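A predicted structure for the sequence below; I have some questions about it.
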Amino acid sequence: MASTSRRRSRIVAFRTLFEADLSGHPLEGILVRQLQESGLTPDARAFTSALVAGVTSHQGEIDQVIRRHAPAFPLEDMAAVDRNVLRLAIYEVLFDTEPAPLRSAINEAVEIAKGYGSESSGRFVNGVLGAVALDAAVRHETDDSVADDDVDGD
């Protein structure tokens, strides 16, 4: 799938999550309507649906990651745009079975935040995702060290 289709899919997924978050209406109906109005290809629709389902199924864990990396900004008080952009990007980077490249996921999230959020949304999202990425890299190095120790018999 071309990067333009993936970007449009992410935007539709974000809009679906954002609307459900604000309205409290059932996610499924919102997703169906968003997909019908999107003009996305069948592959892009499937990608969008997978993103929404993934964020939904991992939302508790994702929200914990956000809380850990943005402790000064309670999730409940955070702008809905920022909260849902972060949920989508964190799902793609940490929980998706086919994770998005880190740099591209952060760039896409920042662009969506700039397009839909406040003047400071892009910087905020970039800062939180940068901290998430750094933490993930440190954990990955630690996991590799532990695995190396196990192989060496230490």
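Cool, got the structure. Residues are numbered from 1 along each chain as shown.

use CA for all of it now, contacts and neighbours both
Fine.

buried ones in the one helix or strand A46 maps to, by neighbour count?
Per DSSP states H and E: A46 is located in helix 42-57. For helix 42-57, burial by neighbour count (16 or more other C-alpha atoms under 10 Å) applies to 44-45, 47-49, 51-56.

list just the nearest of those residues to E19.
Taking C-alpha to C-alpha as the measure, E19 sits nearest to V52 out of those, at 12.0 Å.

one more structure, for comparison:
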Amino acid sequence: MEWSITYLWLILALALGLAELTTGSLVLLALAIAAGLTGLTAGLGASFVWQLVAMGLLSGVLVPIMVWKVRPWFSPRGVAYGTTGTGVEKGQLYTTQRRDFDDASGIKINGDFYRLRVEDTCETELPADTSVVFQHFDGTTAVVSRHSLAPTGGTHRDKEH
């Protein structure tokens, strides 16, 4: 068996495909497909410069397609990654909690604890299990308003672990 640049592109494609198994972001899979197709261009006799052009063009097309079009098919329904702080929590009902190590008052949003501040009174300490409505973030502080009625419907966010 004689080694050629085609085999090197295919080995790169295999290595990128295997590395994708550790990330799950599908970026390395797009690069693996691009490397495999570049190996095909090498097998058809393209010069090394045209192989690099093919790799660049294929990567530039396949990576955005994988990230924006294909990856959402593999995400669980109802999960919006990277949305904390973008306003999607505004108006949601949460239950206050006390943090163990410093007894700070806060709420959990998407599993993360945020200290709170009441919008009207600027209070930073509320009793545990107080219903509050999230308004917005001020830095890393959750600005909330008190909610006096019992929750109705599916907007109530209980303690998340």
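On my side now, so go ahead. On a predicted model such as this, the values are computed, not experimentally measured, just so you know.

can you give me the TM-score here?
The TM-score (TM-score structural alignment, normalised by the length of the first structure) is 0.27; 55 aligned residues with a C-alpha RMSD of 3.8 Å.

chain center to the helix holding A46 of the first structure, what's the gap?
12 Å (C-alpha atoms, centre = their mean, to the nearest Å).

packing partners of it?
Contacts defined by 3 or more C-alpha pairs under 8 Å, 6 or more residues apart in numbering; DSSP states H and E place helix 42-57 of the first structure against helix 3-23, helix 80-90.

switch the cut-off to 7 Å
Counting contacts by 3 or more C-alpha pairs under 7 Å, 6 or more residues apart in numbering; DSSP states H and E, helix 42-57 of the first structure packs against helix 3-23.

which residues are contacting the helix it packs on?
For helix 3-23 of the first structure, the external contacting residues (C-alpha atoms under 7 Å, 6 or more residues apart in numbering) are 26-27, 30-31, 34, 44-45, 47-48, 51-52, 80-81, 84-85, 88, 112.

then stretch 33-44 of the first structure?
5-6, 9, 12, 16, 45.

show me which of the residues you listed is closest to A133 of the first structure.
A133 of the first structure has its nearest neighbour among those in R6, at 20.8 Å by C-alpha to C-alpha.

count of residues packed around the closest one?
Residues near R6 of the first structure, counting by other C-alpha atoms under 10 Å, number 18.

ok, it to A136 of the first structure distance?
As judged by C-alpha to C-alpha, to the nearest Å, R6 of the first structure and A136 of the first structure stand 23 Å apart.

likewise A113 of the first structure?
For A113 of the first structure, the distance to A136 of the first structure - C-alpha to C-alpha - is 22 Å.
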